[in-house]
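Visitor: have a look; sequence and predicted model below, questions after that.
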Amino acid sequence: MKIDWTVRVNEWVEKNREFMISLLQEMIRFKSINPNFMENPSKSESAQLQHFIEEQLVSWGLTVDKWDVYDNQPNIVATIEGKKEKESFILNGHVDVVPVGSISEWNFDPWVGEIHDEKLYGRGSCDMKAGVVSNMMVAKFMLDMGIELSADLQLHIVIDEESGGAGTRSVLERGYLGDGVIVTEPTNEKINPVEGGLQWARVVVKGSSAHTGWRYSHIYPGYERTGVNVIEKSMKIMQAVLELEKDWGLNKSHPLLPPGITTINPGVILAGSGEKDGRPETVTNPAIVPDYCVMEFDIKYLPTEISKNIQKEFEAAVHSISATDRWLQQHPPQVEWGVRGVDFPPVNTPVDHPLVSTLAKNQLRLGVNPSYEGFVAVCDAAFYAGRGIPAIIYGPNGANLHGPDEYVEVESVYEVTKTLILTALEWNGILQDDNVTCRQETE
């Protein structure tokens, strides 16, 4: 007897609508702020939230592995074991959220999960506790239906995505790998098979400290120069880097990403006199000619590019401008990579990859014409791609991520959950071939 899985999935989700949303609301009530953004990290409720999730998953019948990535910040990997006919199918989501900012700017309590006009408000509602709930419901469906899977289904429920990805990196280091992963970050239900890479770079420039009373002798001829203002030298480098950014934006492109996505953002500039622990020691006295400057850059590159080549291009711009300045020739700037551990490999999953086409086919089953975009930020999909695991990003509709009145659309949570369930079923060879084909559309 042929089972119409689309009908069955629709019926099951309809039956579990209230449970699903109440689960999301309960998760929002945990103030799981990333501790790296808190004055008192011990007040983060990530551990309490992960304990709550663990209890849910164990009660449903999943096997749970939980461990601390760092102090009181645990990861969860929950598994439904399959027949091991293929490698694991992975669903990834993070529980850490950013701070709420000024509470006065919110119209709804960020820690309640109020619903108004079919939108569920709260910090982390869209980014990305809704995605975590959808992932959990995929597992619940399999268990409720008593389905025997050909491959393990793994839920990677992690911490620290918002501050560098230590959670997912720890999952991979622990050996939880697979044949494919869907990261359920919010994408407005569009399939995101690509994501640019990201590097953080630091440029250290050194000058010569002196008293500003003698500045005239540092900048005009006829005097013995005793001071070199490092800020002035650093501005030359800054201008060269920004010119490189414009060159990239005009000459590099990807069909799924916005023009100009290859940005080089100057995010940190510290200058002063003296150096202590990699920072200027004195930054509050303009009567001193500064001699130490640190500039930090957020560098984005295309999914098709290699990080080493990006590093070479960036360093070439720094060294080329330095070659035009006598002081910088003799005191070349130092370029450091992987600042604070930030290094996101690009995601470049082909649109015709089976993981992508399977997800697209199941959107069609539900009456959604699939469309494709590139993910303009970075997320944990990068670390799977860096391990050679095909990755895509796909999640619900919502808005105001990281801002006041963040929300997720309730109906979208249901639709994403249905699509993920059908995709997991097809990945495991359970759906019968119904000759569904999909038309590829990019936006």
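Guide: Sure thing, it's come through. Numbering: from 1, shown residues only.
Visitor: contacts, neighbours, all on C-alpha from now
Guide: OK.
Visitor: buried stuff in the biggest helix by length in the chain?
Guide: Across the chain, the longest stretch assigned as helix under DSSP state H is helix 230-251. Counting neighbours by 16 or more other C-alpha atoms under 10 Å, one finds that the buried residues in helix 230-251 are 230-231, 233-234, 237-238, 240-242, 244-245, 248-249.
Visitor: quick one: contacts for Ile389?
Guide: By C-alpha atoms under 8 Å, 6 or more residues apart in numbering, the contact set of Ile389 is 177-181.
Visitor: closest to Pro266 out of those residues?
Guide: Using C-alpha to C-alpha, Val181 comes nearest to Pro266 of these, at 32.5 Å.
Visitor: so what's the closest one up against?
Guide: Contacts for Val181 (C-alpha under 8 Å, 6+ apart) come out as 89-92, 381, 384, 389-392.
Visitor: please apply the same query to Arg340.
Guide: Counting by C-alpha under 8 Å, 6+ apart, Arg340 makes contact with Trp200.
Visitor: one more: the one 4 residues further on?
Guide: Neighbouring residues of Phe344 by C-alpha under 8 Å, 6+ apart: 197-199, 378, 382-383.
Visitor: what helices or strands is the longest helix of the chain leaning on?
Guide: strand 197-206, strand 264-276, strand 292-301, helix 307-322 (3 or more C-alpha pairs under 8 Å, 6 or more residues apart in numbering; DSSP states H and E).
Visitor: contacts for that helix?
Guide: Here helix 230-251 has contacts from 205-208, 259-264, 271, 289-293, 314, 317-318, 321-322, 328, using C-alpha under 8 Å, 6+ apart.
Visitor: go on, stretch 128-147?
Guide: Residues outside stretch 128-147 that contact it (C-alpha under 8 Å, 6+ apart): 12, 20, 23-24, 27-28, 57, 60-61, 80, 91-95, 97, 124, 148, 153, 155, 157, 184-186, 395-396, 408, 413-414, 416-417, 420-421, 424.
Visitor: for comparison:
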Amino acid sequence: MEKEFKEKEILKLAENYKEDISKFLRDMIAIPSESGNEKEIILRIKEEMIKVGFDKVEIDPMGNVLGYIGKGKHIIAMDAHIDTVGIGDISLWDYDPYMGYEDDEIIVGRGASDQEGGMASMVYAGKIIKDLNLYDDYTLIVTGTVQEEDCDGLCWQYIINEDKIRPEFVVSTEPTSCKIYRGQRGRMEIKVTTNGISCHGSAPERGDNAIYKMAPIINDLKGLSDNLGYDEFLGKGSLTVSEIFFSSPSRCAVADKCTISIDRRLTLGETWQSALIEIENLPSVKNAKAQVSMYSYDKPSYTGLIYPTECYFPSWMIPEDHDVCKILVNCYKRLFKDEPVIDKWTFSTNGVAIMGRYNIPCIGFGPGHEEEAHAPNEKTFKSELVKCAAMYALIPMMYVNFIQNKEG
């Protein structure tokens, strides 16, 4: 006999909680929470999880908040990073980035789409599960994770390695416009350095200008960017020179060092090793005897914990016929009586650790749109917050039912 999934009741409750979800999201937006400064928003999320009835809520040593529902054997996680980027040029905003704006359809403010909206929907999905007694043989862990904007996936490296939590799959609630996303390109942060010899600028022939050595490297990198790997689903690898630094005794001297940063996006089949070798083999790099390396990240979280990692974030993808993808498609059809769109992210997510490093299936479904991320007047859509809350409430039961049927 098929279980009762209560789709109509789930949809009705999600709609009924629209104002509660919206208020909670606006409360989060009002708390500045750039990477490394998430303490207050984490405490606010913990407060809301307790209020709606999560079975257990804890904050780990890195500062991630983890809310638990159920005590079954199947461990399912849903994740939202709750740090944001800065506000940029305030003159580009029509509204205060933290006070925000709200009408019947949208909520505006930093973090609305990227990605505190997903957090708000997850918490109220937990309340729907509680209200409708949608329990089964699962433990749902709802995570509000830190430092993603600075170092995507670092929080999940910690959760898996140190908290010793390894879910059977993870739903990322990064913005997908309520489409189902099953992969993304990876990325890495590369540093190239040339060395020279400084001298007085009035006689530059006495020195060796490190900036001049870098110029042909930049030109070669532009050419290399046209000849990178390609995957039919994830698309083409890419690179761009994102920063340039130099050292010199003064403005009246020849530069003795020059360094550039490269934002390298990796498609399937590309690795950090292959990406470094491609640059090392450029004639201009060899001629300049430049050093090519990967950046590392070792900034403390708001708790003071330092969890160093290299700045390599692998590409990942699950097949369209993967069980987890099928489950989300089935949930979508049952709730909304329509076919979902299946696609991929352009930007990077915590999936680089979850699936990219640890091969834990990761699937995306979230409120908000990618193009809103990091933009002035960032907004999300109330209808999508409601839709996602309903999906998140149904997914755990549907997953357990699928597994039990599969096992016979």
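Guide: Right, received. Where do you want to start? Everything numeric here is computed off the predicted structure, so don't read it as measured data.
Visitor: and the contacts of Phe344 of the first structure, which two are furthest apart?
Guide: Longest span within the contacts of Phe344 of the first structure, C-alpha to C-alpha: Gln199 and Phe383, 13.2 Å.
Visitor: leaving out sequence neighbours, find the closest residue to the aligned partner of Leu385 of the second structure in the first structure.
Guide: Aligning on TM-score structural alignment places Leu385 of the second structure opposite Val413 in the first structure. Nearest in space to Val413 of the first structure, with sequence neighbours left out and distances taken as C-alpha to C-alpha, 6 or more residues apart in numbering, is Pro396 at 5.7 Å.
Visitor: give me the subset of the contacts of Ile389 of the first structure that lies in strands.
Guide: Among the contacts of Ile389 of the first structure, DSSP state E puts 180-181 in strands.
Visitor: so which of the contacts of Ile389 of the first structure is the most crowded?
Guide: For those, the largest number of neighbours (other C-alpha atoms under 10 Å) sits with Val181, at 24 neighbours.
Visitor: quick one: it and Asp127 of the first structure, what's the gap?
Guide: Val181 of the first structure is 18 Å from Asp127 of the first structure, where distance means C-alpha to C-alpha, to the nearest Å.
Visitor: Trp214 of the first structure now?
Guide: Note on Trp214 of the first structure: its distance to Asp127 of the first structure, by C-alpha to C-alpha, is 54 Å.
Visitor: between the two, which has more neighbouring residues?
Guide: The neighbour comparison of Trp214 of the first structure against Asp127 (other C-alpha under 10 Å) goes to Asp127, with 30 against 14.
Visitor: so what does that one match up with in the second structure?
Guide: So, by TM-score structural alignment, Asp127 of the first structure is matched to Asp114.
Visitor: before we move on, what SS does that match have?
Guide: helix (DSSP: H, G, I helix; E, B strand; the rest coil).
Visitor: give me every residue that touches it.
Guide: 84, 174-175, 368, 370, 372-374.
Visitor: again, only this time at 10 Å
Guide: Contacts of Asp114 of the second structure were listed using C-alpha atoms under 10 Å, 6 or more residues apart in numbering, and they are 80-85, 149, 173-175, 366-375, 378-380.
Visitor: which of those map to contacts in the first structure?
Guide: Among the contacts of Asp114 of the second structure, the contacts conserved in the first structure (both residues aligned by TM-score structural alignment, their matches' C-alpha atoms under 10 Å) are 80-85, 149, 173-175, 366-367, 369, 371-374, 378-380.
Visitor: what about the longest helix in the second structure?
Guide: helix 382-407.
Visitor: that helix: which residues count as buried?
Guide: 382-402.
Visitor: over to stretch 114-134 of the second structure?
Guide: 114-130, 134.
Visitor: quick check, central residue of the first structure?
Guide: For the first structure, the residue nearest the mean C-alpha position is Cys379 (1.9 Å; C-alpha atoms, centre = their mean).
Visitor: just say helix, strand or coil for whatever residue of the second structure lines up with that residue.
Guide: In the second structure, Cys379 of the first structure lines up with Thr349, judged by TM-score structural alignment. The three-state label given to Thr349 of the second structure by three-state DSSP is coil.
Visitor: chain neighbours aside, what residue packs nearest to Thr349 of the second structure?
Guide: Nearest residue to Thr349 of the second structure in three dimensions, chain neighbours excluded: Asp152, at 5.9 Å (C-alpha to C-alpha, 6+ apart).
Visitor: may I ask which helix or strand encompasses that neighbour?
Guide: Per DSSP states H and E, Asp152 of the second structure falls between elements, in no helix or strand.
Visitor: quick one: it and Ile87 of the second structure, what's the gap?
Guide: 19 Å.
Visitor: cool, and Trp316 of the second structure?
Guide: Following C-alpha to C-alpha, the distance that separates Trp316 of the second structure from Ile87 of the second structure is 30 Å.
Visitor: so between the two, which is more surrounded?
Guide: Trp316 (25 against 21).
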